[in-house]
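Colleague: Quick one: sequence plus predicted model below, questions after.
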Amino acid sequence: MVFIADPLTDDRQTLTMRDAWAAHLTDLVDADPRLAVVLADISSEMFAEAMKAHPDRVINVGIREQLLIGTAGGLALAGMRPVAHSYAPFLVERAFEQVKLDFEHQGTSGVLVSVGASYDWAEGSFTHFSPRDVALFDTLPGWRVFVPGHAAEVPPLLDRAVRADDSVYLRLSLRHNENPHAVPEDSLLVLREGARATVVVVGPLLDNVLEATADLDVTVAYTNTPRPLDTAGLRELAADTGDTIVMVEPYLEGTSAWLVAEAYEDRPHRLLSIGVGREELRRYGTAAEHERLHGLDAEGLRARVRRFLA
């Protein structure tokens, strides 16, 4: 747990998280012969030059997501550090059996990088939504999950993922905060202090939470590395707010509730979980509209937190 720090930069986001990831990964592939990139058509145009320079280490398997994960797992068995990429529902849900077998069961590790998040491309409909992805990774031991809130947070997180010995899921989104924040490794960054509750917010929902709680007497702590969750820091913070906790996550509501319960098995606490609802919204619309309908905009968040505190 670390208290208020300066942002990484003062600039508004000008590139998307995917832009920042692809540019930085290209540089890393040039510098590290151990790295391999496996694609399934998605974002392949962003690696055209890298494919020419490293045809044996930048591979496009086509629209075959199970093969994508299988190839990455095989490269890991051969001693490479694979980075596999596609839309979240294709990378995680469609190919989850391969993630389970070709990484977890085989005892290998790699980096999986998704785009699309919970409903970024709302026009693409339910086939392109993946609010359940982090919950699925929670069924496998040892996976780290990184959820940046701004494009400038992506390169340092990617560096950590590539250097790690264990497996990492990097969840990119078009939703973002106005400014990036330098979050110390595996810690909560405290941006505001209060007395009535501790609000922990993950990734791109930070600005909405700060606006929603602007006049509420609550502590706000930010993380872009929700796995492992800084439960020791949470316990320390929440002790000053009556062990009253609000978890705000940009994926399925309640995903982190089990971690909070595990951290608090020795003392009572109150928890409000806020995230993407379980009800399917059978409309296209825009990502902003889905955010509002799930109550994840500032107005919706404020209403739920106020009811909880009342």
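Modeller: Yep, it's here. The structure presented is a predicted model; accordingly, all values stated were derived computationally and were not measured.

Colleague: hey, let's count contacts and neighbours off CA atoms from now on
Modeller: OK.

Colleague: Give the other helices and strands that the longest strand anywhere in the chain contacts.
Modeller: Across the chain, the longest stretch assigned as strand under DSSP state E is strand 244-252. Using 3 or more CA pairs under 8 Å, 6 or more residues apart in numbering; DSSP states H and E as the contact criterion, the elements in contact with strand 244-252 are helix 133-137, strand 198-202, strand 270-276.

Colleague: mind listing the strands for the stretch 51-200 of the chain?
Modeller: Taking DSSP state E, counting those that start in this stretch as the criterion, the stretch 51-200 of the chain contains strands spanning 58-60, 81-87, 111-115, 144-146, 168-171, 189-192, 198-202.

Colleague: Turn those strands into TSV, including distance to Arg132.
Modeller: Formatted as TSV, the entries for the strands of the stretch 51-200 of the chain read as follows, by distance: least, CA to CA, whole Å:
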stretch	distance to Arg132
strand 58-60	26
strand 81-87	13
strand 111-115	13
strand 144-146	13
strand 168-171	12
strand 189-192	25
strand 198-202	15
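
Colleague: Below is an additional structure, to be compared with the one above:
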Amino acid sequence: MFRSHPLDSEIQDRTMREAFGAHAGALVARDPRVAVVLADISTDLFTEAAAAHPDRVVNVGIREQLLVGAAGGLALAGLRPIAHTYAPFLVERAFEQVKLDFEHQGTSGVLVSVGASYDWAEGSYTHFSPRDVALFDTLPGWRVLVPGHADEVPALLDRAVDGPEGAYLRLSLRHNASAHAGADGDLRVLREGSRAAVIAVGPLLDNTLAATEGLDVTVAYTNTPRPLDTEGLRDLASRTGNTVVLVEPYLEGTSAAVASAALADRPHRLLSVGVGRAELRRYGTADDHEHLHGLDAEGIAARLKAFL
């Protein structure tokens, strides 16, 4: 059975979280605007930065609403805050603070999560967050960055910190075998075909490539689903019979509205493949959840072949 996402370091020397910690610490050291707010998660990655800059590396404890509220206050004071913890606590639990302390106040910051949809499946449903990107779609202007490899993280974090808009960086233990894109947000074509344009987001690229082996389809990759490269999507669709498949590591259908709007001036077919909406009352491992949601290579291939 194809497995592209080991949860250890057999393929990848460092995790996305480790890449984030190292680069965020360096940003704090060289940019006096940058502040990091933590909630007892990943504090070991910021030991040196906190010792050198205690005024700009703050741990509020396990108080996620305060985490986002404090980051919003730092943004009002003219800093560029980076707030970090597990995805369900950063986005779902503290969404009111994201809405009010950033959006309503007219400020912006960088929110960096770990855990993704079901990385720590053994931790149970409290640590699952497949709805996070869908929630950000309810707010105007937020950039969403979903790296597929640790080597993509530094450039994406730079883009998030340097930009004026709010940014959500979604880190995961699931990853591709190698990095495939920088931070420009353009769709990168990795395989050419004529029957469909298959867009893989972040860590699902390797599974998508395996699923489409031998099929006459184009496969493209992005680690920047928001804003989605709609011009690139339109171009790929025009070359593949306006048939599009979106393979995303979060809630199925999250990007369907964006893709449909981009193709609204032409007849098109669209298939969304992602985390299912039904709650799986099984914990197991992340590999188990990937299989049960049909996001391993076999599951993606089955959906794609039926669609075509």
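Modeller: Alright, I've got the coordinates. For clarity, every value in this text was computed on a predicted model and none was experimentally measured.

Colleague: what about the strands of the stretch 51-200 of structure 1, which gets the closest to Trp21 of structure 1?
Modeller: Using CA to CA as the measure, strand 111-115 is the one of these that comes nearest Trp21 of structure 1, at 9.0 Å.

Colleague: Mean deviation, the longest strand of structure 1 versus structure 2?
Modeller: On superposition with structure 2, the average gap between strand 244-252 of structure 1 and its aligned counterparts reaches 0.2 Å (mean CA distance after the TM-score superposition for structure 1).

Colleague: For Gly70 of structure 1, which of the strands of the stretch 51-200 of structure 1 is the nearest?
Modeller: With CA to CA as the criterion, Gly70 of structure 1 lies closest to strand 81-87 of the strands of the stretch 51-200 of structure 1, at 9.9 Å.

Colleague: Name the surrounding residues that touch the closest one.
Modeller: Where contact means CA atoms under 8 Å, 6 or more residues apart in numbering, the residues beyond strand 81-87 of structure 1 that reach it are 34-43, 65, 68-69, 72-73, 75-76, 91, 109-117, 128, 162.

Colleague: list the contacts for the residue most central in space within structure 1?
Modeller: Note on structure 1: the residue nearest the mean C-alpha position is Val147, at 2.4 Å, using CA atoms, centre = their mean. Going by CA under 8 Å, 6+ apart, Val147 of structure 1 touches 170-172, 202-204, 224-226.

Colleague: Highest neighbour count among these?
Modeller: The most neighbours of any of the contacts of Val147 of structure 1, using other CA atoms under 10 Å, belong to Asn224, which has 31 neighbours.

Colleague: mind checking how far it is from Asp207 of structure 1?
Modeller: Counting by CA to CA, to the nearest Å, the gap between Asn224 of structure 1 and Asp207 of structure 1 amounts to 13 Å.

Colleague: And the helices in structure 2, which stretches?
Modeller: 16-30, 47-52, 64-76, 87, 95-97, 132-136, 153-162, 205-211, 230-238, 256-262, 286-292, 297-307 (DSSP state H).

Colleague: how about stretch 123-133 of structure 1, which residues of structure 2 does it hit?
Modeller: The counterpart of stretch 123-133 of structure 1 in structure 2, using TM-score structural alignment, spans residues 122-132.

Colleague: Can you point out the buried residues in the matching stretch?
Modeller: 125, 127-132 (16 or more other CA atoms under 10 Å).

Colleague: from those, which single one is nearest Ser194 of structure 2?
Modeller: Of all these, the one with the least separation from Ser194 of structure 2 (CA to CA) is Pro130, at 31.0 Å.

Colleague: how far away is the closest one from Gly276 of structure 2?
Modeller: According to CA to CA, Pro130 of structure 2 and Gly276 of structure 2 sit 9 Å apart.

Colleague: Could you do Arg188 of structure 2 as well?
Modeller: Here the criterion is CA to CA. By it, Arg188 of structure 2 lies 26 Å from Gly276 of structure 2.

Colleague: Lovely, talk soon.
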